[in-house]
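Sequence first, predicted coordinates after that:
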Amino acid sequence: MTQQDDRRALVVEDDEDIRSLIEFTLGTQGFDVRATESGLEAVELVRTFDPDLVTLDLGLPGIDGIETCRRIRELSDVYVVMITARDDEIDRLLGLETGADDFLSKPFSVRELKARVNALFRRPRRGVGVGAGPAPTAPVPDHEVLEHGPLRVDVDGRRAFRGAEELSLTRTEFDLLTELMRTPARVWTREALLRSVWGTEWASDTHLVEVHIGNLRRKLGDPSEKPGFIRTVRGVGYRMESLEA
């Protein structure tokens, strides 16, 4: 696990004042910070600098934040906080669907930025991510392994499988699946998942849960007919679907 004083952050923002503010804020939290106003340069910095956190402006010149996030996700499962001046639901959906872990709208307070970053880093960061390497022939003896029908999650190795196929999940999707599979009969409210996975209790963020659950369902290969692997309990939240005959 990365030590706090070794954490690295990349700030991708074309507004100089906001870029400087984010750089300073993250620097006071112990991050080694690099910054750029270019999406293309950001992708290269993710490759060479290997940050633990990226704050990513949506409205970048050249390739925008959506495309930048998509390219970053091909290289890394780094935490991505997308930042935008536009209050457009479509933008938020696209950002989350391309792998952003959280979303901040301008103007935002330094306190809110710090709180969101701290919440992300309270989540487990074991292993180097999900989706690389061959499937193990057997679990490592002291690893926590969860199973639900054809789904298998190696919690400590941060790898998820459907049958023999390893699933390429983002860090957030992996954490959601782990929480649901640990207590498959439990109905999780959106607020409870926010507290457990995101470390936040902001009620307005329940939409984060809905979007990431939708992305997770698609990657699990849920059938189009309901309920699939994850059941929506109307008016409450989500639980794993019983697979018993």
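All right, it came through fine.

C-alpha only now, for contacts and for neighbours.
Fine.

What helices and strands are in contact with the longest helix seen in the chain?
In the chain, with assignment by DSSP state H, the single longest helix is helix 206-220. When contacts are defined as 3 or more CA pairs under 8 Å, 6 or more residues apart in numbering; DSSP states H and E, helix 206-220 sits against helix 89-97, helix 171-182, helix 190-193.

The same query, at a cut-off of 10 Å, please.
If you count contacts as 3 or more CA pairs under 10 Å, 6 or more residues apart in numbering; DSSP states H and E, helix 206-220 packs onto helix 89-97, strand 159-162, helix 171-182, helix 190-193, strand 230-233, strand 237-240.

any chance of those in a markdown table, plus distance to residue 224?
Compiled in a markdown table, these are given as follows (distance: least, CA to CA, whole Å):
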| stretch | distance to residue 224 |
| --- | --- |
| helix 89-97 | 19 |
| strand 159-162 | 17 |
| helix 171-182 | 19 |
| helix 190-193 | 22 |
| strand 230-233 | 12 |
| strand 237-240 | 16 |
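
of these, which approaches residue 1 most closely?
Residue 1 lies closest to helix 171-182 among these, at 14.4 Å (CA to CA).

and the angle from that closest one to helix 206-220?
On the basis of axes from the mean of the first three to the mean of the last three CA atoms, to 10 degrees, helix 171-182 is oriented at 80 degrees to helix 206-220.

Could you check how far helix 171-182 is from the centre of its chain?
10 Å (CA atoms, centre = their mean, to the nearest Å).

So which residues of the protein form strands?
Under the criterion DSSP state E, the chain carries strands at the ranges 8-12, 32-36, 53-57, 79-84, 102-105, 145-148, 151-154, 159-162, 165-166, 188-189, 230-233, 237-240.

nearest to residue 212, of the ones you listed?
Once the strands of the chain are compared by CA to CA, strand 102-105 is nearest, at 10.4 Å.

which residues are in contact with that closest one?
55-58, 79-88, 92-93, 95-96, 112-113, 116-117, 120, 172, 198, 205, 208 (CA atoms under 10 Å, 6 or more residues apart in numbering).

Selecting buried members of the residues you listed in PyMOL, what would you type?
Buried subset of these, written as a PyMOL selection, criterion 16 or more other CA atoms under 10 Å:
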select buried, resi 55+56+57+58+79+80+81+82+83+84+92+93+95+96+113+116+117+120+172+198+205+208
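
what about residue 225, neighbour count?
6 (other CA atoms under 10 Å).

Can you tell me how far it is from residue 235?
Separation of residue 225 from residue 235 (CA to CA, to the nearest Å) stands at 20 Å.

Next one for the comparison:
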Amino acid sequence: MSTPSDELKTAVIIEDDKEIRHVLAEVLESSGFSTVSVGNGIDGVRAVLTYKPVLTTIDVNMPGIDGIEAAKRIRAQSDTYIIMLTGMNDEADVIAGLGAGADDYLLKPFRPRELRARVEALMRRRSADAERAVPPAPAAPSQGSVGPSFPGMRPTTTAVPTAPAIEERDLATPATVIVPAGAASVPATVDTNGEWLTHRDLRLHPENRIVLIGGEELDLTRTEFDLLATLLESKRRVRSKADLTLVLRGESYVTSYFVGEADKRAVEAHMTNLRRKLGESAANPRYIETVRGVGYRLTSEG
């Protein structure tokens, strides 16, 4: 039986700067991907629909439609993992990119090692998602099964001039997850059928990936769903930004790891988008509260 790591991995690069396209292609190909490079958002959306990539990188500032709009169009039709690349160190732009459906982001200039680490984290997360997925009804296995095919021409890398060498340094500082002992008195509850996680009028089905508030379904990104599911499963136990970073990397049982400020900002941005979709009030949160200087947890039921 094939696993995600056994499949042909294709990545689409949407970037108008030729040198950066070249660097992205080199890093991704060294990580085992076949790459397709395009220079604008419109062609990028078409490339994703044609080649059905596992991973897509999108530059925020491009001619025609920008990266935010391209991400929205792609996310509406594809479950590819999206990494946004931006030179704008502004929280509003980061929130907009992640709110458009991106799974992660990088600030330019980036180091190849940092991109490689984030790609590897997304692929670990993909493998973890596949392991958690409920298998379909049993069927007779076929002999000589192969991985997915891709329509159109075989993916190729756009030929561009060699980019200047980029210095690689350590991308983050070491940190350790500290998990507070015990849980507060009022936890989220699990329905008796063992499937739905609930808190107040919020209900989440981990396997079917459905979220309801008062019976109305919410449209969450993959990352927003995973963050919410983690908080519901943790009941009233506080989850730090570093801890939640591990969850998104598929490393939730590792206690010593590397985490950077970009990881923490990404969690903050995802949480801002999640709270907005939940209709949360920052002054009087109904579902998720911030434990200042520590992390996040569910509010009390009282």
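Noted; the coordinates are in hand. Just so it is clear, the structure is predicted and the values come from calculations on it, not from any experiment.

Superposed, how do the two chains score by TM?
Aligned and superposed, the two chains score 0.84 in TM-score terms (TM-score structural alignment, normalised by the length of the first structure); 232 aligned residues with a CA RMSD of 2.5 Å.

Can you tell me which of the strands of the first structure is packed in deepest?
strand 53-57 (a mean of 27; mean count of other CA atoms under 10 Å).

so what does the lengthiest helix in the second structure touch, helix or strand wise?
Ranked by residue count under DSSP H, the longest helix found in the second structure is helix 112-132. Here helix 112-132 of the second structure touches helix 18-30, strand 55-59, strand 81-86, strand 104-107, helix 241-249, going by 3+ CA pairs under 10 Å, 6+ apart.

which strands and helices sit next to the last one?
Right, the one you point to is helix 241-249 of the second structure. Partner elements for helix 241-249 of the second structure (3+ CA pairs under 10 Å, 6+ apart): helix 112-132, strand 173-176, helix 222-234, strand 256-259, helix 261-278, strand 295-298.

mind listing what's buried in it?
Quick answer for helix 241-249 of the second structure (16+ other CA under 10 Å): 241, 242, 243, 244, 245, 246, 247, 248, 249.

okay, which residue is most central for the second structure?
residue 103 (2.6 Å; CA atoms, centre = their mean).

what's the counterpart of residue 242 of the first structure in the second structure?
Here residue 242 of the first structure is matched to residue 300 in the second structure, going by TM-score structural alignment.

Nearest approach to residue 205 of the second structure belongs to which of the helices and strands packed on helix 241-249 of the second structure?
helix 222-234 (8.5 Å).

after superposition, how close is the closest one to the first structure?
Its matched residues in the first structure lie on average 0.7 Å from helix 222-234 of the second structure after superposition (mean CA distance after the TM-score superposition for the first structure).

That helix aligns to what range in the first structure?
Using TM-score structural alignment, the residues of the first structure aligned to helix 222-234 of the second structure are 171-183.

Just give me the match in the second structure for residue 213 of the first structure.
In the second structure, residue 213 of the first structure lands on residue 271 (TM-score structural alignment).

any idea what sits nearest that match, other than its immediate chain neighbours?
Once flanking residues are discounted, residue 271 of the second structure sits nearest to residue 224: 7.2 Å by CA to CA, 6 or more residues apart in numbering.

quick one: contacts for that neighbour?
98-99, 101, 103, 230, 248, 267, 269-275, 277.

next one: residue 203 of the second structure
188-191, 196-197, 210-217, 229, 232.

With residue 57 of the second structure instead?
Residue 57 of the second structure neighbours (CA under 10 Å, 6+ apart): 11-15, 21, 24, 37, 44, 67, 71, 80-85, 102, 104-106.

ok, back up a step: for residue 30 of the first structure, find the nearest of the helices and strands packed on helix 206-220 of the first structure.
Nearest to residue 30 of the first structure, of those and by CA to CA, is helix 171-182 at 22.2 Å.

Sort out which residues of that closest one are buried, please.
Buried residues in helix 171-182 of the first structure (16+ other CA under 10 Å): 171, 172, 173, 174, 175, 176, 177, 178, 179, 180, 181, 182.

For the fourth one, give its distance to residue 61 of the first structure.
To tie it back to what came earlier, the one meant is residue 174 of the first structure. Taken as CA to CA, the span from residue 174 of the first structure to residue 61 of the first structure is 32 Å.

Next, format the helices and strands packed on helix 241-249 of the second structure as a markdown table and append distance to residue 49 of the second structure.
Below are those laid out as a markdown table (distance: least, CA to CA, whole Å):
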| stretch | distance to residue 49 of the second structure |
| --- | --- |
| helix 112-132 | 19 |
| strand 173-176 | 37 |
| helix 222-234 | 19 |
| strand 256-259 | 33 |
| helix 261-278 | 25 |
| strand 295-298 | 37 |
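
between these, which gets nearest to residue 76 of the second structure?
Per CA to CA, nearest to residue 76 of the second structure of these: helix 222-234, 12.2 Å.

Can you give the distance of that closest one from its chain's centre?
With CA atoms, centre = their mean, you get 12 Å for helix 222-234 of the second structure.

Check stretch 238-246 of the second structure too.
15 Å.

cool, and stretch 185-192 of the first structure?
Distance, centroid of stretch 185-192 of the first structure to centroid of chain: 18 Å (CA atoms, centre = their mean).

same question, stretch 114-132 of the second structure
For stretch 114-132 of the second structure, the distance to the chain centre is 9 Å (CA atoms, centre = their mean).

contact partners of that stretch?
Identification of contacts with stretch 114-132 of the second structure by CA under 10 Å, 6+ apart yields 3-5, 24, 27-28, 30-31, 54-55, 81-83, 103-106, 113, 133, 168-172, 206-207, 245-251, 260, 263.

Recalculate using a threshold of 8 Å.
3-5, 27-28, 31, 81, 104, 106, 171, 207, 248-250 (CA atoms under 8 Å, 6 or more residues apart in numbering).

list the contacts for residue 94 of the second structure?
105, 266, 269.

ok, those in the first structure, which still hold?
Retained in the first structure by both residues aligned by TM-score structural alignment, their matches' CA atoms under 8 Å are the following of these: residue 105.

any idea which of the contacts of residue 94 of the second structure is closest to residue 48 of the second structure?
residue 105 (18.1 Å).

Show me what the closest one lines up with in the first structure.
Match for residue 105 of the second structure (TM-score structural alignment): residue 103.

With residue 229 of the first structure as the reference, measure out to that match.
27 Å.

State the distance from the counterpart of residue 161 of the first structure in the second structure to residue 29 of the second structure.
Aligned counterpart of residue 161 of the first structure in the second structure: residue 212 (TM-score structural alignment). In this view, residue 212 of the second structure and residue 29 of the second structure are 40 Å apart by CA to CA.

can you check residue 217 of the second structure too?
39 Å.

before we move on, the earlier item: tell me the angle of the longest helix of the second structure relative to helix 241-249?
70 degrees.

Contacts for the longest helix of the first structure, please.
93, 96-97, 102, 162, 167-169, 172-173, 176-177, 190-191, 193-194, 228-230.
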